[in-house]
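Q: Need a 3D model of the sequence below.
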Amino acid sequence: MQGKGAVNALLEIYGNAVDGLKATVRSISAEQLIEIADSKTANPDCRSIQTILTHVVYAGFGYATTIMNRNGHINDRPPRILLHDSQSYCDALDDMMRFTQSVFADITDDELETYDESSKMLTGWKQRYDIEQLAEHAIVHILRHHRQIHNLRKR
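A: Just a heads-up that it's a prediction; the model follows:
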C-alpha cells in the first residue's frame, strides 16, 4: 500500500477545523442563526450566520466534488440548502466530512502534489489547484468563516 500519512494529516486537520466550527455553531440559537448580520453586503453568503454556514457546507461539498471529478467524472455536489437550526448545520458539516473522507479513500500521498499546471484541477472560480492545495484551501475556508461567525457573535 502506498503512503497515506500526508493524506491522513490533511483529513485530520480538516476534521479538527470542522469540529471547532461545530463547537461554536452548537451554541447558536435559531434566532441568532437567521438574524441579519450585514444588511448592506453585496454578498448573499454573508448576510447571516445561516447564510455563512450554508455557504461553508456547499463549498465543502464543492471542494470534495472537484477532487472526485479530477479524472473526468461528472458528479454534481449536493444543492445549497438553508437549514433552520444549529444541529442541522452540525449534521450537514458531518455529512460533508464523511463525503470528503470517502473521496480521499483512494488517494495516496504521491497524488497530492503536481507541478504540471495542465494536470491541476480548474476550480469554479477559475484557479488551478492540485489536490493538496485544494484541501488546504478547504481547511482555511472553514477557519476563515469560523472567525467571521465568532466576530459576528461578539457584536
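
Q: going forward, measure contacts between C-alpha atoms and count neighbours the same way
A: Fine.

Q: Show me the helices in this structure, by range?
A: Taking DSSP state H, the helices of the chain run over residues 5-25, 30-34, 49-68, 86-104, 109-112, 131-154.

Q: Of the ones you listed, which stretch is the most buried?
A: helix 49-68 (a mean of 22; mean count of other Cα atoms under 10 Å).

Q: now the angle between helix 131-154 and it, please.
A: Compare the direction of helix 49-68 with that of helix 131-154 by axes from the mean of the first three to the mean of the last three Cα atoms, to 10 degrees and you get 180 degrees.

Q: Second chain to compare with the first, below:
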Amino acid sequence: MKKNGMLVALIEEYERALMDYKLILKSISEEEFIIVRDYETENKDCMSIQTVTFHVIQSGYTYANYIQSIFTKEWLEYDTEIDSINIAIKELGEMIVYTKKSFHNNWYKTTKELEKYSFKTRWNVTYDIEQLLEHAIVHILRHRRQIENFLKKN
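A: Modelled structure (predicted):
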C-alpha cells in the first residue's frame, strides 16, 4: 500500500522549511539567540529569536494536535523551555516527529477521504488537512524571514 502523495509532499516541504530554519539557528551564537530584538512589539512571541522559535515549535504541536483530533482526544500542550540553540534544534525535530505520528494510519487514505476532515482553530479559521499543513509550512517560512531580518539589523 502506498502513502498519500499529498501528505508525503507536504511533510517533505515542512521538513525542508524546518531544515532552513535550523541552519539559521546553527549559524548564530547563544547570545544572538536570546537577545531581545524588538522592544516595541506587543507580541511576546516576537521579541527575540528564542521567543520566535518557542512560538514556532508550540504552533507546530498545535497543528499536529488538530490533525490528531480526528482520531483521538489526546492533545499535547507544548511548554518546554527553549533556553539554548541545541534545545531549539532538538525540539524542532521532535515537533516534526510528533506531526508525522499525528496521522496514525491515515497516511494511506486517499486525498478525497482526507478532504472530509476539517478543523475550526482557536484563531477562528477552518482548515482541511492540506490547508493546515500548508499553513504550518508558511508559518515557519514567515518566522524564518523574521529571524533573517532580525539578524540583518545587527
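
Q: Out of the helices of structure 1, flag the one nearest residue 124 of structure 1.
A: Comparison of the helices of structure 1 against residue 124 of structure 1 by Cα to Cα identifies helix 49-68 as nearest, at 8.8 Å.

Q: What's the average distance for that closest one when superposed on structure 2?
A: Mean deviation of helix 49-68 of structure 1 from its aligned counterpart in structure 2 after superposition (mean Cα distance after the TM-score superposition for structure 1): 0.3 Å.

Q: Could you tell me how far that helix lies from the centre of the chain?
A: Offset of helix 49-68 of structure 1 from its chain centre (Cα atoms, centre = their mean, to the nearest Å): 5 Å.

Q: Check which helices and strands that helix sits against.
A: Packing contacts for helix 49-68 of structure 1, counted by 3 or more Cα pairs under 8 Å, 6 or more residues apart in numbering; DSSP states H and E, involve helix 30-34, helix 86-104, helix 131-154.

Q: Contacts only, for the closest residue in space to residue 38 of structure 2 that isn't next to it in sequence.
A: The shortest distance from residue 38 of structure 2 to any non-neighbouring residue, by Cα to Cα, 6 or more residues apart in numbering, is to residue 47 (4.8 Å). Residue 47 of structure 2 makes contact with 36, 37, 38, 39, 41, according to Cα atoms under 8 Å, 6 or more residues apart in numbering.

Q: Quick check: of those residues, which lies closest to residue 17 of structure 2?
A: Minimum distance to residue 17 of structure 2 across those is 22.5 Å, recorded for residue 37 (Cα to Cα).
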